[in-house]
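> My questions are about this predicted structure, shown below with the sequence.
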Amino acid sequence: MDPGISFAVLAAVAWGGYIFSLKRLFSDVSPAALTVLLNSCAVVWYVPVVVSRTDVSRELVAGIEPVESGIVALTVLMHAIAFMLFLWAIDDGDLSYVTPISKIVPVFVLPVEVLLLGQVLTRIQVLGVVVATVAVYVVNYEPGNLLGPIVNVYHSRPAQFALLSAMCYAAGDVGKRVVLQEIGMPTALWVPTLLVGISLILLPSAVRHPPSLTRRDIPRFVGVAAIVALAEHTTTTAFAILPASIASPIVNTQAVIAVVLGGVLLGERYFRLRLFAAVMAVLGVTLIAL
């Protein structure tokens, strides 16, 4: 198996468990505070990786051009906005309802790559876009009302947050590809840059809504932060090797893992239908990656 694909698969597994943990363990913590705390802990977990990479200090001293710095900052901003939108979505809606919608990121990644980076669309990839789009319809469907999905797309706040999250993540994924491949920022430098950057952007909101934590909560944060560090490292490594249109569909198969966990362990409604929609979404993004 291609090393990049292996890292993308591992990232999907890690992110799937992470998504489930957000809903299961931290539903009473504000999204901004949750992100800042988890990212800060994840940076601490990631310090040994940074220290072990002797080339990181050289990259820091060399610096990057102003335009490249702007691309890095914009990429971090897009990820921060996307993550907040996703947290708002799962706060208002079922995990197995919003996750497949928010994880059709590759549907938006591919057109952006075509327009900005010259990516070529094949017929199979076009078919993948169609399948993934149909999956959005299916995941919104509630038995008994055929027009329900259409109504939900325009009037359901969780669905709107999830779709906007997917669009922002798409912009972030393309930016990540540019940062890691065109600009050449090393993985060990990009991961803490992303985590710290997102934390700084969300810090004012986190301060306004501080969480009330107990000693029992600390191990939870530390454990989930380790998952964040692993997931971000494997995701970054995959994007440093593969095109965004290939890495993004694989990483976003995390939707299936999150949906299965949400349906089995949380007993969320219409699980079978939404699991089917998740499978359709995965099929669609897989076709896009061919």
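Alright, I've got the coordinates.
> hey, let's count contacts and neighbours off CA atoms from now on
OK.
> Show me the residue at the heart of the chain, geometrically.
Nearest residue to the geometric centre of the chain (Cα atoms, centre = their mean): residue 169, 6.4 Å.
> Which residues are in contact with that residue?
Listed by Cα atoms under 8 Å, 6 or more residues apart in numbering, the contact partners of residue 169 are 78, 79, 82, 83, 105.
> what's the neighbour count on the last one?
It stands for residue 105. Neighbourhood size, residue 105 [other Cα atoms under 10 Å]: 28.
> Now it: closest residue in space, sequence neighbours ignored.
In space, and not counting its chain neighbours, residue 105 is closest to residue 166: 4.8 Å by Cα to Cα, 6 or more residues apart in numbering.
> again, but for residue 10
Nearest to residue 10 is residue 234, by Cα to Cα, 6+ apart, at 6.7 Å.
> another one to put next to it:
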Amino acid sequence: MWLSFALASAVLLAVRRIYEKELTARFSNFSLSFLLMTFSVPAALVLFLFFPIPDDIFQLPWRFWWPLIFIWIVLYPVQNYLLYRSLREGELSQVTPVSALLPVFNIIPSFFLLQELPSVLGAAGIVATVVATYLLLTDVRQGERQKYNLPVLFMIGSVVCTAIGSTLDKVAIEASTPVFYTFVNMLGASVIFLVLTFAYRQQHELARAREVIGTLLILGVVMALAFVAFATAFALGPTSYTLAIRSGGLLIAALWGLVLLKESLSAQKILALVLFVAGTFALAVS
């Protein structure tokens, strides 16, 4: 059961990244974060009709709230800032596969909080993923002065935040239900990003939402469904392997960039993508 939800979340996440890449050309980091979270909240609320919610939503334990508070105030602002800088400044085929690092960064918090460790095959997958990431990180265009690819570096930072947040997600989901957690998570995040939008004087960009209202409506539904599918898989399956399958879907976004956006293709990038596929497969079946 968890595998089906993990696969669904993988495909939906790839679709989300493709749309987000397009929207980063129109909006700044926090205004885009606010819009996406806000358009996702109604879709998450509708899912209450199809998925269970806690019997008493006013008596949820502290174990539900403290992960959310940390995610809202600390992780989300850093994570989304780095994510949208990466998508805006980098190629889809170069930055989206880096999310395959998610199970790697998740090992330490998962061990301490959930007592989960990878198998030997999983460890081999981790090595392949790390090597692939290094290849993309050092795949700098000729003539550029920096030693490392900055968009890839930004994505690595975003993935670190996501890994920490994913473990906290599981703690809070276990104290509630996947769909209720999704709704509260997105609702609180929209408030935080609204504050940041005004704090960084990006509020004038919100008027542009009318120009892409169709895209935002579609993306809101996609995000809500992806989050619920992921949260359900997370609640039912092993943390690192659920993350591996979810991250593997981003290879779809990478192929979109290569085939439809005609992004650059070097020998180093090809090798990295092959290693990402091998590493993700090893983690998923281990």
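Arrived safely. Quick caveat, the model's predicted, so the values are computed rather than measured.
> Would you mind reporting the TM-score between them?
For this chain pair, the superposition-based TM-score is 0.87 by TM-score structural alignment, normalised by the length of the second structure; 278 aligned residues with a Cα RMSD of 2.4 Å.
> returning to that earlier point: so is the residue nearest to residue 105 of the first structure in a helix, a strand, or just coil?
helix (DSSP: H, G, I helix; E, B strand; the rest coil).
> And the residue nearest to the centre of the first structure, what's its match in the second structure?
In the second structure, residue 169 of the first structure lines up with residue 162, judged by TM-score structural alignment.
> hang on, the earlier thing: thought the residue nearest to residue 105 of the first structure was touching residue 109?
No. The pair residue 166 of the first structure / residue 109 is not scored as a contact, 9.3 Å apart, by Cα atoms under 8 Å.
> More neighbours: these two, which one.
residue 166 (27 against 24).
> Could you pull up the residues touching the more buried one?
Applying Cα under 8 Å, 6+ apart, the residues near residue 166 of the first structure are 82, 101, 102, 103, 104, 105, 108.
> Closest one of these to residue 41 of the first structure?
Nearest to residue 41 of the first structure among the contacts of residue 166 of the first structure: residue 82, at 20.2 Å, using Cα to Cα.
> Could you look up the SS state of the counterpart of that closest one in the second structure?
When the second structure is aligned by TM-score structural alignment, residue 82 of the first structure is paired with residue 79. The three-state label given to residue 79 of the second structure by three-state DSSP is helix.
> Does residue 79 of the second structure touch residue 156 like I think?
No. Assessed by Cα under 8 Å, residue 79 of the second structure is found out of contact with residue 156, at 9.8 Å.
> So the two - more neighbours on which side?
Using other Cα under 10 Å as the criterion, residue 79 of the second structure and residue 156 rank with residue 156 on top: 26 against 21.
> quick one: the more buried one and residue 96 touch, right?
No. The criterion here is Cα under 8 Å, and residue 156 of the second structure misses it with residue 96 at 10.0 Å.
> Against the second structure, what's the mean shift for the helix or strand hosting residue 169 of the first structure, could you check?
Following DSSP states H and E, one finds residue 169 of the first structure within helix 157-177. Once fitted to the second structure, helix 157-177 of the first structure is off its aligned match by 1.2 Å on average (mean Cα distance after the TM-score superposition for the first structure).
> Quick check: the aligned residue for residue 111 of the second structure in the first structure?
So, by TM-score structural alignment, residue 111 of the second structure is matched to residue 114.
> ok, that match - contacts?
Counting by Cα under 8 Å, 6+ apart, residue 114 of the first structure has contacts 120, 121.
> same thing with residue 149 of the first structure?
Contacts of residue 149 of the first structure (Cα under 8 Å, 6+ apart): 137, 138, 139, 140, 141, 142.
> and with 7 Å instead?
137, 140, 141 (Cα atoms under 7 Å, 6 or more residues apart in numbering).
> Residue 79 of the second structure - nearest residue in space that isn't next to it in sequence?
Using Cα to Cα, 6+ apart, the nearest residue to residue 79 of the second structure is residue 158, at 4.5 Å.
> Give me the neighbour count for that neighbour.
When neighbours are defined as other Cα under 10 Å, residue 158 of the second structure has 26 of them.
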